[in-house]
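> Sequence first, predicted coordinates after that:
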Amino acid sequence: MTGGQLASNVLIIAIVFFSAAFFVAAEFALVQTRKSALESALEEGKGNKRKLTIALKMVQNLNEYLSTTQVGVTLAGIILGWIGEATIETMIVDVLQITPLGTTAMHAVGAVLGVLFLTYLEVVITEIVPKNLSIEMPMRMMMLVVTPLHYFHILFYPFVQLLNVSAAGIIRLFGLTPATESNDVLTQAEILRLSRNAVTGGKLDKNDLIYMQRAFDFNDKIAKDIMVDRTSLEVVDITDSVKTVVNNYLRQGFSRFPVVANNDKDRVLGYVYIYDLIRQAQVDDSILVSKLLRTIITVPEVTPIQGLLQQMIQKQTPIVVVLDEYGGTSGIVTDKDIYEELFGVVKDEIDNVSSEYIIKNKDGGYKISGKTTLYDFERFFKIKNKSFDASESVTIAGYLLENYKVKRNDIITIDQLDLKVTEFNRNYIDWLEVRHHVENKSESPDEK
């Protein structure tokens, strides 16, 4: 091989290496680039519209364009095998001329080293590097390869189609159906798995994944799964007065009560709303709740939550009665029950104090944050302390500091409750331990 031939072969090898790397990069860019990302870029006007349109067409016809990249990779491999091995072997043999090896030995060593060196270069330069680049930045690589790949596809279109038809025919001979773009549909489990990976990689917020999981679960649940069971259902009778129901509200805190006939939970006539009751109580609280009755709808237990929500929106009602298979009352569902399925438990005014501030210990005591308000403290422990009303403090920590000389591990008794200061930092009570007072304990200072 003359010097001129060697130089031209090296130039051809370099071009073929670049071409092979291009087709591998294009292949992985096609696979990694999401259709939704291209559509979003087109809608927002980001990037070259023509390139984005062609790229979207390629992703929508993925099999066809992947076949095009395979043709390019195969052609490059054939050329490298044809020219590359002989050229590299010649170059290695020229270097080995300085060794005492014979001609046959030099050609044998050159052939082995040539194959190894060419394979190394081919794997690294034309496979691993372009693959990693396309995986790392698929959109950017897609925009780089889209135009040349488009023209290469046009040039080799008949040959690509022949390959696709031939491959589809062989696959059908095995009784299988050739893959199409429509087969590339993700299941819920796959979507969640990809989303978890996105959270781990920092591309998706953890809360977004939680809402996604809840949304999938939401569509799989029925009314029976989220209802308040009839055994826990608080109702009022149609013959009750407004005053009676307002008293029920003050005791239990519910803003809506189903109204029944003869105290029979299977005969729900409607519901009353506390706003209507209080407004009426200002005028005359002796009238019967039948005068303030609002319509309530009923649904079977097997009603999907999605359908139930649509009915509640359409009928403009925040509460429905769930019926069992015999037509009896199985329970009720409120709008709060539904949105808690999506957003988690949301505590309102009638719920217990947040577990962030009051934590029950295994031994029956409670760990109380100093930031707990006096009102929440009374509400949680069902006490009413007059000195709380007279205090200028809002929190339990403020009240104790206002009325006592507090140190760490001090125990103060308030209304049959022993409050022990467990964490006292910078003249502020962070946490207390609360237990029911036991008489044989040493008494704490009296309240002021």
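Nice, I can see it.

> Please make it C-alpha for all contacts and neighbour counts, starting now.
OK.

> Helices of the stretch 1-150 of the chain, residue ranges please.
3-32, 35-44, 49-60, 62-79, 85-95, 103-123, 129-136, 138-155 (DSSP state H, counting those that start in this stretch).

> These: which one's closest to residue 378?
helix 35-44 (53.9 Å; CA to CA).

> Could I get the buried residue list for the closest one?
Using 16 or more other CA atoms under 10 Å as the test for burial, helix 35-44 gives 35, 38, 42.

> Is residue 322 in a helix, a strand, or coil?
Three-state call for residue 322 (DSSP: H, G, I helix; E, B strand; the rest coil): strand.

> same check, this time on residue 175
Going by three-state DSSP: residue 175 is coil.

> what number of residues lie near it?
The tally of other residues near residue 175 (other CA atoms under 10 Å) stands at 8.

> here comes the other one, which I'd like you to weigh against the first:
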Amino acid sequence: MDDIDSLILIGVLIALTAFFVASEFAIVRVRRSRIDQLILEGNRRAVLAKRIITDLDEYLSASQLGITLTSIGLGVLGEPAFERMLHPVFRGMGLPDSAEHVIAFAAAYGLITFLHVVVGELAPKTVAIQKAEKLTLWIAGPLRLFYVFMFPFIWVLNGSARILTGLAGLKPVSEHEGSHSEEELRILLSESLKNGEINPSEYTFVNKIFEFDNRIAREIMIPRKEIAAVSTDMSVPEMLDMMLKDKYTRWPVTDGDKDSVIGMINTKHLFSDLLFMTEDEKAEVSIASYVRPVIEVIETIPIHDLLIKMQRERIHLAILSDEYGGTSGLVTTEDILEEIVGDIRDEFDEDEQPLIQKLSERHYVLDGKVRIDQVNHLLGAGIEEEVDTIGGLVLKRNIDICSGESIQIGGYTVLVLEMDGRFIKRLEVKEEQGRAGGQETINRPLPVPEAVMLHNATLSEK
């Protein structure tokens, strides 16, 4: 074999090495979801690529076998060929034969190693990582042919490897182990937000969906004290005055008190009928004829289950009961949806104040119903209490507290702004200078990107 043939063969072996290295990194790096999308778009090469990444262990073995064979070929053919071509160069320097042989061997070995590592491995690896999708589609066909042709050898090698790892107590990697946990997905979302792949709203929505299954109805309910309800013993004018004042669409109907909710009235049905009635007919209207069923559930029901129940029964209002059978609160479909998309306001919510108002850095006005976990996330605190809300926490610390009084929680001053009897409606939370991180301010939670905090603060201020 002359030198030209040797150089051509070396170039082919390096190219094959590059192909198998690129294949190995590309099929590991490519996203399965993107391949599935290409299949739906009718890309035929994506179908074969899907087959390869589904049997990833088999095709990685094929790539490794290809790399090994080409590397051996380069070692057997490349070094002698380069040494043979370099001998005349060193012979012209007048070196002794022994030195000439050693230097030529070292130079040939270094040159073939450089070409193999740089051209055959490092460069293809970089390209495969950056262009994983395109390369996977391109190499899928040739890699499949190589796998079919070398299948007996691959089968024997894989079987031997499984036996060896089995003796060490290791099990083969299953496909589902490549999936991501919820915390890993949160980290991926944070990275996507940081790199501009998703916007703050999308980041917030997806994170709230993760938290959705962890919520129970009691955490998002309108508490019993704030429930606006009509009673069966009300006259129609009294009921209409209340409905026109508060402008709710659905009203619970009680039979005596809020522990006895018999159903609900939809103002649309009532008003559409009253519009065409005479005064005499209005005086004879029976509230009972407009009462519709209402969902009654325990207050600890997961909101995911409650939403499914509301969808199935087509009832948009649920009355929550405590463990003693009394009414503890009320939940609407809007309350549940707000857990994902944030506050939903209509033209009648002009006077409604947001649950969280940011006045300045670490200075907030909070609704008494804000949950403790929200306060921990907002302030970076580590408050652990048996109560659910910040208002309940303040009452637990000082049951006799009045509007205008304050208490200390960790490194924060909590000032009560508004109360209704014993019910704390609004309060102000402000960090004390030099005292942040008191007894209840412990390890910070996972950092939330600043863009999301600013986005949420903007939503609260609207």
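Yep, that arrived. The shown structure was predicted, so the numbers you read here are calculated from the model rather than taken from an experiment.

> Format the helices of the stretch 1-150 of structure 1 as CSV; extra columns: distance to residue 366 of structure 1.
Below are these laid out as CSV (distance: least, CA to CA, whole Å):
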stretch, distance to residue 366 of structure 1
helix 3-32, 53
helix 35-44, 51
helix 49-60, 59
helix 62-79, 62
helix 85-95, 79
helix 103-123, 65
helix 129-136, 52
helix 138-155, 55
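
> For residue 162 of structure 1, which of those helices is the nearest?
Closest to residue 162 of structure 1 of these is helix 62-79 (CA to CA; 10.4 Å).

> What are the neighbouring residues in contact with whichever residue in structure 1 pairs up with residue 115 of structure 2?
Counting by TM-score structural alignment, residue 115 of structure 2 lines up with residue 121 in structure 1. Contacts for residue 121 of structure 1 (CA atoms under 8 Å, 6 or more residues apart in numbering) come out as none.

> Distance of residue 121 of structure 1 relative to residue 114 of structure 1?
Relative to residue 114 of structure 1, residue 121 of structure 1 is positioned 11 Å away (CA to CA, to the nearest Å).

> before we move on, what about residue 237 of structure 1?
Taken as CA to CA, the span from residue 237 of structure 1 to residue 114 of structure 1 is 95 Å.

> Same question for residue 316 of structure 1.
Note on residue 316 of structure 1: its distance to residue 114 of structure 1, by CA to CA, is 79 Å.

> of the two, who's got more company?
residue 114 (23 against 9).

> That one reaches residue 93, doesn't it?
No. Applying CA atoms under 8 Å, one finds residue 114 of structure 1 not in contact with residue 93, separated by 9.5 Å.

> okay, and the common contacts of the two?
Counting by CA under 8 Å, 6+ apart, nothing touches both residue 114 of structure 1 and residue 93.

> hey, where'd the helices end up in the stretch 251-400 of structure 1?
Taking DSSP H, counting those that start in this stretch as the test, the helices found in the stretch 251-400 of structure 1 are 274-281, 305-315, 335-343, 374-381, 386-390, 396-403.

> tell me the most buried of those?
Compared across the helices of the stretch 251-400 of structure 1, helix 396-403 shows the largest average neighbour count, a mean of 18 (mean count of other CA atoms under 10 Å).

> Can you tell me which of the helices of the stretch 1-150 of structure 1 is nearest to residue 312 of structure 1?
helix 35-44 (33.4 Å).

> name the helices or strands packed onto the closest one?
helix 49-60 (3 or more CA pairs under 8 Å, 6 or more residues apart in numbering; DSSP states H and E).

> Next, the angle from the helix it packs on to helix 3-32.
Relative orientation of helix 49-60 of structure 1 and helix 3-32, computed by axes from the mean of the first three to the mean of the last three CA atoms, to 10 degrees: 80 degrees.

> quick one: contacts for residue 125 of structure 2?
21-22, 25.

> Drop anything exposed from those.
21-22, 25.

> ok, so of those, who is nearest residue 240 of structure 2?
Distances from residue 240 of structure 2 to those, taken by CA to CA, are shortest for residue 25, at 70.5 Å.

> Residue 121 is in contact with residue 21 of structure 2, correct?
Yes. In this structure, residue 21 of structure 2 is within contact of residue 121 by CA under 8 Å, at 6.0 Å.

> and the gap between the residue nearest to residue 340 of structure 1 when sequence neighbours are not counted and residue 306 of structure 1?
Spatial nearest neighbour of residue 340 of structure 1, excluding adjacent residues (CA to CA, 6 or more residues apart in numbering): residue 346 at 6.5 Å. Residue 346 of structure 1 sits at a distance of 20 Å from residue 306 of structure 1 (criterion: CA to CA).

> same question, residue 86 of structure 1
Residue 86 of structure 1 is 69 Å from residue 306 of structure 1, by CA to CA.

> repeat for residue 145 of structure 1
Noted for residue 145 of structure 1: a distance of 45 Å to residue 306 of structure 1, by CA to CA.

> What of residue 170 of structure 1?
For residue 170 of structure 1 relative to residue 306 of structure 1 (CA to CA), the value is 46 Å.

> same thing with residue 16 of structure 1?
Taking CA to CA as the measure, residue 16 of structure 1 falls 58 Å from residue 306 of structure 1.
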